[in-house]
Every structure is written in structure tokens, then in C-alpha cells.
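> this one's sequence-less:
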């Protein structure tokens, strides 16, 4: 689906939030841009989200809602990420099977988009949940505040507003998803990149308890960022904007102005390390995410992994093999390390942890690059922008297999491969490795980075 409008004929749902009118196309129902919170503008900007009141009139959910992203981080992104103007950026989009589908109530997948916590769009056609509805799953996409508005550690602002948005969205799902055929007792949170990092943050938070029942992190990171680096960025940002780095100062500038200033500052410095990210020290994240994972979320089954090359693709086979063996690439230190770290933190968990590694090399990007696994997991190889990123003939059978694995996990099935236990030689499923089967269950995929992080891992 390329248009911002949902195709098809009107279809109505009566939910606790009110009457919502979406569109039905065949066996797929779409309800887009539904506000779960009041618009974060005026006095509500830089404040915790406020639940949206019941709609006094039928709500037209035929079009994607406004996006928190106003200025894309890059001129060209792998994923199509439309920016949509408007104040109501705290919305959910729901793609659900037909109301007369006898498989209901359906398990629910709540998807959190990526973009470095600075950008990204829940309206991307790569996130359309039509393949999930085909397989009896309700797919929910969530918009949340980004950058300064969502994650700036300002002295007079509660931290982690973006995570607070996501928690409120999960509350909305609990209260309303049954009206769309979803089962509030079978909610899986999932995300990629920043979205995957948000999943790990919510999993490590005491506030996540009871709001979801399974978790999937694709190319997520476990951030351990102090507020010092973020405050230094805010000082420079305020200087560029001509305002003090405070709630009042930044509140006097538009979201577009602030996001453009962030983009300009990033273009002037080679250091691209993320600093406006979830940070510890409040009620949402009382301790560092890595520490929170050791005590919270142990009743939640977790599936997580990364692509083979993330941000290090295109180096050539020999150079890539040598770098991977060393475990020192950005791919390893930022993304793949999160897999080993999470498995180790959950060693005593009652619920299982399963690892995967996506190894299919895009002929366009020269490796198993960041984001290229998404069209396979969503089974949307025909979506706009896929051929540009993956070439004209990505393997459809790989998409069928990966989507089936993800859908099975959301349904409550245990993955077919062995659990990870946070030690060297942990099992994982490799997808699309050249010269191997489409899915190969193997061990030691994450060993190079695990050795660097846990030198005594053999004896753990």
C-alpha cells in the first residue's frame, strides 16, 4: 500500500474510545491515525501524555495520522518514511482481519518504528500489516515523540517522554483492541533499530509489567548513555536556535526548527553517536537497561537478533569476514552485542530467549545491511522502495519462512530452534546465509562479540 489513505469501503467499529470508521479492502480492515493521547502541543508539549477522551463524533480513520518526524535525518533512507504534518502525532494504526474471521480473537503485534529516536515514520508502507492479517494477527503501529521533544534530559521535564507515550499506547491497546478482534491477553511488542531498543527498554522497565506478553527486538541496542553527552548537545542546539536549553527555550521553537537544527549539527560533526535516547534514573527506567533486563520481563518470551552487517555492509567478502571475526564493528558493538547482553541478562528467566541473525546480502547494498530484513519479516516484498534496497528479485521463499517464524512467535508458539542462555556457543537461527539453507540452526553466531563483552563466558 503506497497511499497515505486506506483503500476500500468504509467499515465501522464501536470501541471504548468511540466510534471509529476505517476502510475494508477484501479481508483486510485498516483503521489509521487513531489518537490515543491528546496532541502534545502548547502546555502539553514536554509533558507526560494525556489519554485521549472518548470521541464525541465518529472518528475518520481512513488516513495515516501526523508524524513526529518533520525533517528526515537523511536525504535518502532505506525505508520509505513519509513525514505528515499535524499536531496529533500520538496515534495508532490498526490493520486487522475481517470481523467475520472465525480465528478471532486474534493475537496482537504492536510495532514500534525505528529512526534513531530522532526520526522514522509509522506510516511507512514497509509496516503495512496485511500479511499478518492474512495469518490471523492484528498489527498495530504506534507513533511516539522523537528527539528533543521525546528524549531530551531537560531539568524541568520528566525524562523518557517517548517511552511514556509508548506505555500509554499499550494501555490504549489493552482497553480497545478487543473491538477490532484482538486479544488483549496476547500482545507482542516488536520494533526495529530504535524501535527494537525501545522494546528492550520497556522489557527492562517495571512499568512494562502486564502491558505486553511477548517481545521481539530487531536490530535493537542496549543504550548506556549518560545525560552529560545529551546536555552538551542541547547546549549547542540552544546556541544555534538562540534560546536557552530549557523547556521554555525549546518550547519557543517549532518541532521543525528543532529537528532541522539537530540535522545541521549532525552534518557538522563526524560523531554520530546517539544521545537523545532512553536514559536511566526515573520511574520508567530506574536503573540502566542492561541491569533492568536482569530483573524485569523474565515472564516474557523474547525473540531478538540483528542483520549480519548492519551499518558495515559493502566492505567486500574478505574484509567483512575478518572484521566480523574481530567483533569490533559498529554492527557488533551497537547491535549484535545487545543480543549477547540480553541473553546473558535473562539467563535465569523462566521464559525463553531466542536469537536470530539475518545474513542474506542485498546486491544493492553489498551485504546484510541495516533494515533489509524488514520486508522479509513483514512479507511485503512488493512494497514501494523494496526493489531499490533489495534488488529486483529478493527471495520470496525467505520472506515466507521468516514471516511464518515471526507470526508463530506472536501466536504463542515456541520457536523451532534451541533457546539462548547467554554463553559462548549460544544457538541461533541464521536466515539467508549464502551457501546454506534458507534457515540454518547453528551455534556461535554471536561468539566474537560475546568474547569481547564476557571474557569468562565459557565458564558462566
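Sure, I can see it. These numbers were taken from a predicted model, which means no experiment stands behind them.
> CA atoms for contacts and neighbours, from now on please.
OK.
> got a list of contacts for stretch 168-184?
Stretch 168-184 is touched from outside by 13-17, 36-37, 49, 51, 91-92, 96-97, 99, 104-108, 137-138, 142, 211-212, with contacts defined as CA atoms under 8 Å, 6 or more residues apart in numbering.
> Please repeat the previous calculation with a cut-off of 7 Å.
When contacts are defined by CA atoms under 7 Å, 6 or more residues apart in numbering, stretch 168-184 is touched by residues 13-17, 36, 96, 99, 104-108, 138, 211.
> Which members of the residues you listed define the maximum pairwise distance?
Within the contacts of stretch 168-184, 99 and 211 form the most distant pair, 24.4 Å apart (CA to CA).
> who has more neighbours, those two?
Using other CA atoms under 10 Å as the criterion, residue 99 and residue 211 rank with residue 211 on top: 22 against 17.
> Next, work out how far apart the more buried one and residue 110 are.
11 Å (CA to CA, to the nearest Å).
> got it, and residue 83?
In terms of CA to CA, residue 83 sits 21 Å off from residue 110.
> cool, and residue 389?
25 Å.
> cool, and residue 194?
Residue 194 is 14 Å from residue 110, by CA to CA.
> And the helices in the stretch 1-150 of the chain?
130-134, 147-151 (DSSP state H, counting those that start in this stretch).
> The last one packs against which elements?
Read it as helix 147-151. helix 161-176 (3 or more CA pairs under 7 Å, 6 or more residues apart in numbering; DSSP states H and E).
> 8 Å instead, please
With contacts taken as 3 or more CA pairs under 8 Å, 6 or more residues apart in numbering; DSSP states H and E, helix 147-151 sits against helix 161-176, helix 255-268.
> need these in a markdown table with distance to residue 244 and mean neighbour count, can you?
Shown next, in a markdown table, are the helices and strands packed on helix 147-151 (distance: least, CA to CA, whole Å; neighbours: other CA atoms under 10 Å):
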| stretch | distance to residue 244 | mean neighbour count |
| --- | --- | --- |
| helix 161-176 | 20 | 22 |
| helix 255-268 | 13 | 16 |
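> structure B:
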């Protein structure tokens, strides 16, 4: 459907362009320099955003009250009402409390309201245009997230006449720890609340609440899958994109074990009251410590030791009834079109930077394959000599397939069986970062889909001369999907299995890596 033929809601805005004079001639989100701001009145109150390249960015708009206060701790999100005065949304805010990514675990984030960021073209705010909306759920293994990261900057999408929303939500103990008397999956509940906010308010920013694409990467992509499979989010979005969805989860019994292990490390009770007494700095340190201990103790934790994160969505009978994959397969609205895929070498992000990939032993690789109990002959398929790879390289291939690549493929298969239109992709461009060893790793694709290759954050993953033409194509494919609900390659089916291979020379291929696919055909995610 043409954007021009879409009808905007009857609510019209009074907008005022406030120009200020600064020494610099452009706005940069990471420095806070502004050359102008944009103020307008919404149903929630007056708001002021920052203009860059004819796009207005509104940072830190509250959608739920501070859930870290004593009265709201570990509860479902409470929707935010009107704010007083003019909301200054011109500067990027902090995410929720979480562990930093440095070698020394530090507390980052802040205990404030839950917020979203919005990017909208000036022309849409100054006219009766109504544009498609893309709502982004950032990843971070369910222990981290940051809607304000540089690679998630929505300017390029907005230039293509798309409204972009990025969402901060609770993670770690506050978002996903199982606690008696508290709702499980509080981070998912936050995402649902943010989507409700979009439905009620995005028209004020030129967006069409009836054409919302929910998209995310890693834990954000699994969140999209969970929201597809739960009736609690029914009608809150109409399209979906999942980039590298892991699809791991905990049963209630497993979640209770994790809670007790963390509480033991913190020397507190495994209860809401016990956790509320622990300072956030200690909480985030214990998250990393417990996660590392779990990965190093297979005898105690079994398959959970291969997962890589201590907190995961929980089968609670409310948001997740059977499992994220089974709920998606059985409950997804078949009218929702979907893009889903992964990078070719996902796990190298975790194995290359610290040179772990060079220390993997053949015994560890074989132990992992034994635990997976795959069909066929995995030792032949994942053979270092046959593939002319090191043991570490092959181990990375197995971890990539287990954690992200095969879950994405199974999502595609299940949704095709459900009657959804599905477009499948593999991201194959090999990053030259880390001496050329990073490859097509996890997260490398995100800067291409957002067209944010020039950000400082992206350069550490893609190097200094990444192929702009690849970003142009992948970004335009996502934009086309947001506008029209289709991608520029063939729909996936269970016969041809058409797959877009994103690379310097992108092309459609049919049933890539069939031998690997068959190995995982009976595996239950």
C-alpha cells in the first residue's frame, strides 16, 4: 500500500522550529552539540527533540514509571502518564542498570523511568504524512541492553520515511530472575508496554500504528519471537524481523535453580525482599560471576552450561506457555510477514576477541556434539580436516549453529508451516576486525541493517572500510519491508528454501548448507 494512500489520524500537531546558534554546524548524538531543536505538543505534553540531517531525534521519552523504586520493584510496568512542562529529549540517556562490557565488571545504567527513543523526519512532523514504524528491541543476552547505542541510530531509516523507535527494558535480576510473588519475564512485559505506548502515541510523531514492524537482534530477536507467540502482544505490531534469534529459555525449575545460585553467591534470600536489599553493583557482578561458574560446571548444569548467559526468558504459563519456539509455531498470527536470519559465524564474536578460539581442545568439541545428540553423523560434518579449519573454528561453527543459526532456520520453517510469508537470509560478509579473524560474527550485521557503518561503535566490528554497497542493500531491504511487508528476494518455502546471502556481492541461493540443516532437523529448540 502506498504511503500517500494511508490515512493519518485526525489529531494534528502544532510544531515550532526553534533555531539556536552554536559554533558547530551539525548535531552529533555522542557530543551533545546542537544546531537546532524541534518542539511540539503531543497528547502527553510538550516535547523538544534535536535535529540532524532533517531528522528529529527524541531521546529518553518515558513509557513506564521507574520500576526500581521500592513500591514498583519486581512488578509489571506501570504506564507513564502526562509529563509536566517541556520534556527535553535532546540528549541520549542511560539504559537500565546492567554490567558493563569491560574486563572488570562495572555497573552501568541508571535507576530511572523506562524510556524509548524516536527518530522522525522533519517533513512528517510538519505535515499530514503518516509513515510506517519500526520498533527495535536491542539485544544483550538478557543481562544487557541499550536503546541508545550508536549502531541503533535511526536517522537513515527516517530519511527513508520511516519512524524508528528503540526501546529500553529491564534485564538481568530485575528483568528476568524468577522470584515467587513477582511476574516472570518482566523485561518482556516492559516491551509489551512500550508497544502499547506506540499504538497510543506514535501518530503524534507521524507514525502509523497500523503498520508497525517489530525488529530486534540476538536477545532482542528472541523477544520478537516470544511476542509473536503470545496473545498478550496480539495486535500491537503487524510485521516482524528477527536477526540472530537464540530461542533459549528456562523452565520454572531451572529458573528457580538460577535464583538460588545467585542468592547464595550474594549471601541473601532468594526472594523479592532479599534481592531488593542487594546494591545494584553487587547484583551485576554476581550475574557475571554466576554465569561464568555455570559455563565451567557442565556436570552440575548440563546443557545450561553451553548457553552463555545466566538469565533467560522463563516458561511461566502466561507469556511463555510451552517454549518460545513451540508458542511461536502454534500461536503466531499467520497474517504477519517475517524476515528471519543469522550471520554465518555468529559465535566468533565470543571466541575471537580473547583468543579462546585458539585454545579449544578436540575433547571439548566432541563433548559438545555428544551433548547435542544430533541426527546423522555430526563428527563428519563438523570435521576440521575436511573443512580445512582449526578445531576452534569448527567449535565456533557448532556454537553458531546451536545458538543462533539453526534457531533462525527453525523459526522460518515453523512459520512457513503456520502460513506466514517468510523471507530467510544469511549474512556472509567477513569482517576484517581482529586481524581478519572476526569474520561474519554475531552483531556484525546490525550496523549494515541500520546503515550506521561510520559510527565509532561499528568500526570496532566492521573495520575502517566496510562495503557501503552492502549496507545500502540490506538497509533498503529492511526499509522496503517496513513500508510494504515484502523483501526483494523470493519467499522461503520448504522445497526451494530461497535464502538471501548478504555479502559484497549479495545473491539468492537455495537451501544453503543442506547437510548442516539435516543434522539439526530433529533438534528441539
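In hand now; what should we look at? Keep in mind the model is a prediction, meaning the values are calculated, not measured.
> TM-score of the superposed pair?
The TM-score (TM-score structural alignment, normalised by the length of structure 1) is 0.90; 447 aligned residues with a CA RMSD of 2.7 Å.
> follow-up on the earlier one: so which of the contacts of stretch 168-184 of structure 1 sit within strands?
Cross-referencing these against strands under DSSP state E gives 13-15, 96, 106-108, 138.
> name the element residue 416 of structure 2 belongs to?
Per DSSP states H and E, residue 416 of structure 2 falls inside helix 406-418.
> what's the following helix or strand after that helix?
strand 422-427.
> Can you tell me what sits against that next one?
Against strand 422-427 of structure 2 from outside (CA under 8 Å, 6+ apart): 337-344, 409, 412, 415-416, 440, 445, 487, 489-493, 498-503.
> Also stretch 101-119 of structure 2?
Outside stretch 101-119 of structure 2, the residues that touch it by CA under 8 Å, 6+ apart are 55-68, 94-100, 147-148, 154-155, 158, 163-169, 194, 280-281, 284-285, 288.
> Quick one: end-to-end length of stretch 66-81 of structure 1, please.
First-to-last residue span, stretch 66-81 of structure 1, CA to CA: 12 Å.
> what about residue 381 of structure 1, which SS state?
coil (DSSP: H, G, I helix; E, B strand; the rest coil).
> residue in structure 2 matching it?
The equivalent of residue 381 of structure 1 in structure 2 is residue 453 (alignment by TM-score structural alignment).
> Residue 130 of structure 1 now?
Using TM-score structural alignment, residue 130 of structure 1 pairs with residue 155 in structure 2.
> Could you check how far the closest residue in space to residue 142 of structure 1 that isn't next to it in sequence is from residue 34 of structure 1?
Nearest residue to residue 142 of structure 1, sequence neighbours excluded (CA to CA, 6 or more residues apart in numbering): residue 92, at 4.6 Å. According to CA to CA, residue 92 of structure 1 and residue 34 of structure 1 sit 5 Å apart.
> Run through the strands of structure 1 in chain order.
9-15, 18-25, 28-35, 59-60, 91-97, 106-112, 138-142, 182-192, 214-218, 302-307, 353-358, 427-431, 439-443.
> Touching, residue 114 of structure 1 and residue 196? I think so.
Yes. Under the criterion of CA atoms under 8 Å, residue 114 of structure 1 makes contact with residue 196 at 7.4 Å.
> Mutual contacts of residue 211 and residue 110 of structure 1, please.
Residues touching both residue 211 of structure 1 and residue 110 (CA under 8 Å, 6+ apart): residue 187.
> that older thread, adding distance to residue 2 of structure 1, write the helices and strands packed on helix 147-151 of structure 1 out as JSON lines.
JSON lines is the format used below for those (distance: least, CA to CA, whole Å):
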{"stretch": "helix 161-176", "distance to residue 2 of structure 1": "25"}
{"stretch": "helix 255-268", "distance to residue 2 of structure 1": "25"}
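> Tell me the residue in structure 1 aligned with residue 414 of structure 2.
In structure 1, residue 414 of structure 2 lands on residue 345 (TM-score structural alignment).
> and the gap between its match and residue 424 of structure 1?
14 Å.
> Of these two, which one has the most company?
Ranked by neighbour count (other CA under 10 Å), residue 345 of structure 1 and residue 424 place residue 424 first, with 24 against 20.
> Give me the buried positions along stretch 455-464 of structure 2.
455, 458-459, 461-463 (16 or more other CA atoms under 10 Å).
> Among those, which ones are in helices?
Per DSSP state H, helices hold the following members of the buried residues of stretch 455-464 of structure 2: 458-459, 461-462.
> can you list those residues in JSON lines and add distance to residue 432 of structure 2?
What follows is these, written out as JSON lines (distance: CA to CA, whole Å):
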{"residue": "458", "distance to residue 432 of structure 2": "12"}
{"residue": "459", "distance to residue 432 of structure 2": "10"}
{"residue": "461", "distance to residue 432 of structure 2": "8"}
{"residue": "462", "distance to residue 432 of structure 2": "7"}
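> Residue 231 of structure 1 contacts residue 155, correct?
No. Counting by CA under 8 Å, residue 231 of structure 1 does not reach residue 155; the two are 9.8 Å apart.
> More neighbours: the two, which one.
Of the pair residue 231 of structure 1 and residue 155, residue 231 is the one with more neighbours under other CA under 10 Å, namely 18 against 11.
> Nearest spatial neighbour of the more buried one, chain-adjacent residues omitted?
residue 153 (7.0 Å).
> And the one you found, what's its match in structure 2?
Using TM-score structural alignment, residue 153 of structure 1 pairs with residue 178 in structure 2.
> now do residue 236 of structure 1
Checking TM-score structural alignment: residue 236 of structure 1 goes with residue 261.
> What is the neighbour count of its match?
17.
> So the residue nearest to it when sequence neighbours are not counted versus residue 96 of structure 2, what's the distance?
Counting by CA to CA, 6+ apart, residue 290 is the residue found nearest to residue 261 of structure 2 once chain neighbours are left out, at 7.3 Å. Between residue 290 of structure 2 and residue 96 of structure 2 the computed distance is 20 Å (CA to CA).
> Residue 212 of structure 2 too?
25 Å.
> ok, so what distance separates the spatially most central residue of structure 2 from residue 472 of structure 2?
In structure 2, the C-alpha nearest the mean C-alpha coordinate belongs to residue 220, at 2.4 Å (CA atoms, centre = their mean). Separation of residue 220 of structure 2 from residue 472 of structure 2 (CA to CA): 23 Å.
> Please work out how many residues are found near the counterpart of residue 20 of structure 1 in structure 2.
Under the alignment (TM-score structural alignment), residue 20 of structure 1 pairs with residue 47 of structure 2. Per other CA under 10 Å, the neighbour tally for residue 47 of structure 2 reads 21.
> number of nearby residues for the counterpart of residue 521 of structure 2 in structure 1?
Aligned against structure 1 by TM-score structural alignment, residue 521 of structure 2 finds its counterpart in residue 454. If you count neighbours by other CA under 10 Å, residue 454 of structure 1 ends up with 17.
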